[in-house]
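S.K.: the following block contains a protein sequence and its predicted model.
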Amino acid sequence: MGGLGKTALARKIYNTCDVKTRFEYRGWTSVSQEYKTRDMLMRIIRSLGVASGEELEKIRILAEEELEVYLHNILEGKRYLVVVDDIWEKEAWESLKRALPCNHKGSRVIITTRIRAVAEGVDERVYAHKIRFLTFEESWKLFEHKAFRNMERVDEDLQKVGKEIIQKCGGLPLAIIVLAGLMSRKRPNEWNEVCASFWRRLKDNSIHVSTVFDLSFKELRHELKLCFLYLSVFPEDYEIDVEKLIHLLIVEGFIQEDEEMLMEDVARYYIEELIDRSLVEAVRRDRGKLMSCRIHDLLRDVAIKKAKNLNFVNVYNEQHSSTTCRREVVHHLMNDHLCDRRVNKQMRSFLFFGERAGTSWGYVNTIYLKLKLLRVLNLGGLHFGSKGYIPLRVPDEIGELIHLRYLGIADNFIRNLPAFIFNLRFLQTLDASGNDSFRKVTDLRKLTSLRHLIGRFVGDLLIGDIVVNLQTLRSISSYSWSKLKHELLINLRDLEIYDSMWVDQIRVPLDLSSFSKLKNLRVLTLKVPTFKLSSEEAVQFPTLVELRLRCDIKRLPKDMDLIFPSLESLRLVGLHLEEDPMPVLKKLQRLENVLLDSCDYSGVKMSISEQGFGRLRKLVFYIDGLEELQIEEEAMPSLMELKLRTRGQQINLIIPDRLRAFLEPLNTTS
């Protein structure tokens, strides 16, 4: 049965430290009822993490048989783990297993399925682990952990109602956790009323996930209902980037600005509430901040059904395309046939989350872009053009979509933004990440509503004087940064400055005093040749929590704690360090994450004393030149993750035994 925890168990195994270290390669693919073997192969190849972005682009054009050979060659002679999630037909496995070599290296394949015949008929060597329902005691423990977590006292009446509820759940974990999330937000006097509503919805006195969902959905506020239904735009088992989701919710008009909170913060609060209600699963957090989430496939199914009944979202398929729904989404390969048929004059939003056609370069037919009422357009990963011609630029038709609030053109292989972009005066989010560096002048001075600008603008970037709404600017050259009126960027939260040695551009010394005017800056990424960092210039970053540096500085300033009093995360990339940075870093009392990435060290030894690093949870070294790391017994009491990677030399580790449990060597000879 769906909701028993098959995928959850497989994912738990897949992500354990023991499994990560045992298998050289790990891959994951979801199958579902409608599957394409080619899609499954591509998902496994991507999840292995061994193919570069350029290599992935090359293999996209391979035929299915060629992809099988490609994957087979990668895994041959390696110990690998592959998870094939949610198989409905034995044929799906048969079409995939040819690409998985039997190399007697201890490799494993985990399959999840709801069909017993599929599980037992896969292979004569298979071990079928049947996931059972929870016992009453296990169900009650799960329920009370969630439902009563906000209560100081739980009386007998509440316990009686709770036990009646879980008795009806029949040991189904998904039903229990969703109902517990609902009850956790109810006052004790409301429990009996909710329970009575639950009984009325039961069919044949048995629990159904749709029954639980209907009850939980009914209890949501209108804004939360819109946010939850909008999750149906994402494919099954899709890891949703929370930043992207927030941007979309805002431009769709679902979020209203609060007197004390920006719309982005309100949207994040709504997503966290859906997680708290167990309608959405948190996948990845960084220092407590939600980075990605996922919706269970059963809850997604009922959300899609309800969204379709309300004409809220239409998930396109080749047999049916709505002519009235204002939001449409494509989850599969974009091809010529689809592009030629997709014309819906009522459309306000179109989102693409599939892939380009497998045996040829996919494109978006420009006839489809002539939809004057579009507010949201996400075409990440597609080419623009017409049959036989793929220009590396944005088509002119987009310049006529004057109502656009969101334009997603990430990974489109475009080289510059066209001049007509200034027509999109209502644009709030422009995501052009994953493309080549934009080397020409980009004029956005008329885009006064812009809140999030994402791309690599190494040429001149003109954003004008009215930029008070801008919160994200990734990334801009030091020259363009020097030309801006920094005092106007009062709401800027996330800034990246990038100077590329491969691009002809004017470089200017980075004046860090310009950052002192950014009163709300939280994340700063500097990829510049060099700069001076000193508190003598009265440069302070009171709100900055994350700093990423890639430059040619040889040593960190002694007074970093005065410059960055609130810093929680520090990433140093490509630095050539002459001195041990630990004595400086330990003064940063709020520091939780430290990552030294691709750094060189001129010294021999690094030492971490008992003083400082009281909150540090993650320490990662990808560093050359280090010969000895010494950590004192009482140092870093909160550490949960320790990773080391070196190149060609042994590291003498003098560390407490309690930290060895967290040690995770990565591609190291130590």
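M.R.: Ah, there it is. In this text, all values refer to a predicted model and were calculated from it rather than measured experimentally.
S.K.: please make it C-alpha for all contacts and neighbour counts, starting now.
M.R.: OK.
S.K.: helices of the stretch 251-400 of the chain, start to end?
M.R.: Under the criterion DSSP state H, counting those that start in this stretch, helices of the stretch 251-400 of the chain are mapped to 263-276, 297-309, 336-341.
S.K.: residue contacts, residue 570?
M.R.: When contacts are counted by Cα atoms under 8 Å, 6 or more residues apart in numbering, residue 570 touches 546-548, 591, 593-595.
S.K.: give me the subset of these lying in strands.
M.R.: Counting by DSSP state E, those place 546-548, 593-595 in strands.
S.K.: circling back: can you pick out the most distant pair from the contacts of residue 570?
M.R.: Greatest spatial distance among these (Cα to Cα): 548 and 591, at 13.2 Å.
S.K.: let's bring in a second model and compare:
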Amino acid sequence: MYMIVLDDVWKTDCWDELNQVLATNTCGSRIIITTQDESVARHVNEKPLKLNFLSEEKSWELFSKKVFPVERCPTDLEDLGKQMAEKCKGLPLAIVVLAGVLLKKEKTRRWWSKVSSHVSSILTEQTDQCIKILQLSYDNLPDHLKPCFLYFGLFPNDFEIAARKLFRLWIAEGFVQKKDNEKMEEVAEEYLEDLIARNVVQVSKMHVDGTVKACCVHDLLHKICIFKAKEEKFLEVRAFGSSYTLPPNSRRLGLHSSMLNYISSNPASSTLRSMLCFGPDERPLSLEAWKLLYKHFPSLRVFDAWIVGVEVIPNDIHKLLHLRYLTLKSPTAQTLPASISNLWNLQTLVVAAPHIDRPRLNIWKMKELRHLRFHGQLLLPEPPNENDSNNVSINLQTLYCISPDSCTERVFSMLPNLLKLGIHGNLEEHRLSKKFQNFSILNCLQTLKLERDRSCRKLDSLEYVVFPPNLSKLTLVGRQLLEDPMDIFLDNISFFFFFQIS
């Protein structure tokens, strides 16, 4: 009889070689293998035991045993001890490292109170010890996942990232490799699931269909991201108090301080490809700041100014001709410039500007566009020539929100791969005109949102609305249906997954 423990296994070869020389018997022998890689675990056993992050109770149990290996924790220190254990967020390594610090120090309430206020900085001081252990997680990632993992370093610590946003950023950065007939978003989702299975990324929210809605990385792994990213010259982060100067050939920048102060400091970098802004500013990006942006960062591909906001969307925004990803929010902008259609490389465009009324956007010129979200009513021109295949927007998957005026047969016929559609405006008028029968053209459509303009008559019925065959989610906003819609759903939809009224 024997028991063998193989700790922190990263490759299946280790098990295969050992398994060849082990005798098959029923004497009660046991082999225990630990690994961070779920694929390795499933290679050994189809139903491995998955160890999740520790609960608050289990975190406290491990913490107290490490700090007090013999006696019990004094009752006057329990509340502070539980606070510190909770701040380790269920990661056993962090708990053990912190407990190791406390084990060697005086066990007084004064000292523990001081430590509790600086848990993050204390763990940072122990980074060398943690890096040696956690770096294995990074070193054993496949090459295609390493940039995806390091990208988390651009975001602030404890930042919850929407999975769909992360997919679009990865695609814009060129991290996602095209695979057979799969959409790049599907490949990106596989990348994220792989990172989760390898326990380097945590799920923070789930969709009702079981897919990941939002994710994050543990504090210690976030430090690994930044440490390795700087070591490999992959990204830079600028927080309050740090130098504005960027190293030569910097490619990506996470701004956790004032964006206006940063741009005004003239930190020119012709090689910078990505700028993600997280620091709150007292005022939004002005026209003068836009000019500095063109001048100092002409090669930008990714520009996320959602949190900062912009004062105006300039007419010459097309000067940032390399843009692939652009998100803007403006409380004051009055127009959406037509020149935005000249951003031919743009894949994702998100604009929220309540004072821009029914702007017209020529999406037929934007051949790379995959996801378009406008918070309002967007007008689409008719395609130039319905017989010209060059006008088909083959990449467009998300289109929120367009005016009902744009729900024409010609427009929808040019959107063969559209998955998500939002309509905002006078729904009842266009329902009666039978324009919503054109939805039937959208064979790939899965999600439809109908939102009434509050100044218009309420939507009374879904009669004359023909739903596409693959629709799985319908959301109605600001409706007042006078009849039960289920009969219409059953007549129109072969498989209905989710219906929401708000």
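M.R.: Sure, I can see it. Keep in mind that what you see is a predicted model, and the values were worked out from it rather than measured.
S.K.: okay, the helices of the stretch 251-400 of structure 1 in a markdown table with mean neighbour count next?
M.R.: Listed next are the helices of the stretch 251-400 of structure 1 as a markdown table, based on neighbours: other Cα atoms under 10 Å:
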| stretch | mean neighbour count |
| --- | --- |
| helix 263-276 | 19 |
| helix 297-309 | 18 |
| helix 336-341 | 14 |
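S.K.: how about JSON lines for the ones you listed, with distance to residue 465 of structure 1 added?
M.R.: Shown next, in JSON lines, are those (distance: least, Cα to Cα, whole Å):
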{"stretch": "helix 263-276", "distance to residue 465 of structure 1": "22"}
{"stretch": "helix 297-309", "distance to residue 465 of structure 1": "41"}
{"stretch": "helix 336-341", "distance to residue 465 of structure 1": "40"}
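S.K.: which of these sits closest to residue 436 of structure 1?
M.R.: Judging these by Cα to Cα, what sits closest to residue 436 of structure 1 is helix 336-341, at 25.5 Å.
S.K.: how big's the offset between that closest one and structure 2?
M.R.: Following superposition, helix 336-341 of structure 1 is found to deviate from structure 2 by 3.6 Å on average (mean Cα distance after the TM-score superposition for structure 1).
S.K.: just how off-centre is that helix within its chain?
M.R.: Here the centre of helix 336-341 of structure 1 is set off from its chain's centre by 30 Å, with Cα atoms, centre = their mean, to the nearest Å.
S.K.: tell me which residues are up against it.
M.R.: 318, 362-365, 367-368.
S.K.: put the buried members of the residues you listed into a PyMOL selection.
M.R.: Of those, the buried ones can be selected in PyMOL as follows, counting by 16 or more other Cα atoms under 10 Å:
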select buried, resi 362+363+364+365+368
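S.K.: from the contacts of helix 336-341 of structure 1, which is closest to residue 72 of structure 1?
M.R.: Nearest to residue 72 of structure 1 out of those is residue 362 (Cα to Cα; 25.7 Å).
S.K.: mind listing the strands for the stretch 51-200 of structure 1?
M.R.: Shown for the stretch 51-200 of structure 1, the strands assigned by DSSP state E, counting those that start in this stretch span residues 80-87, 108-113.
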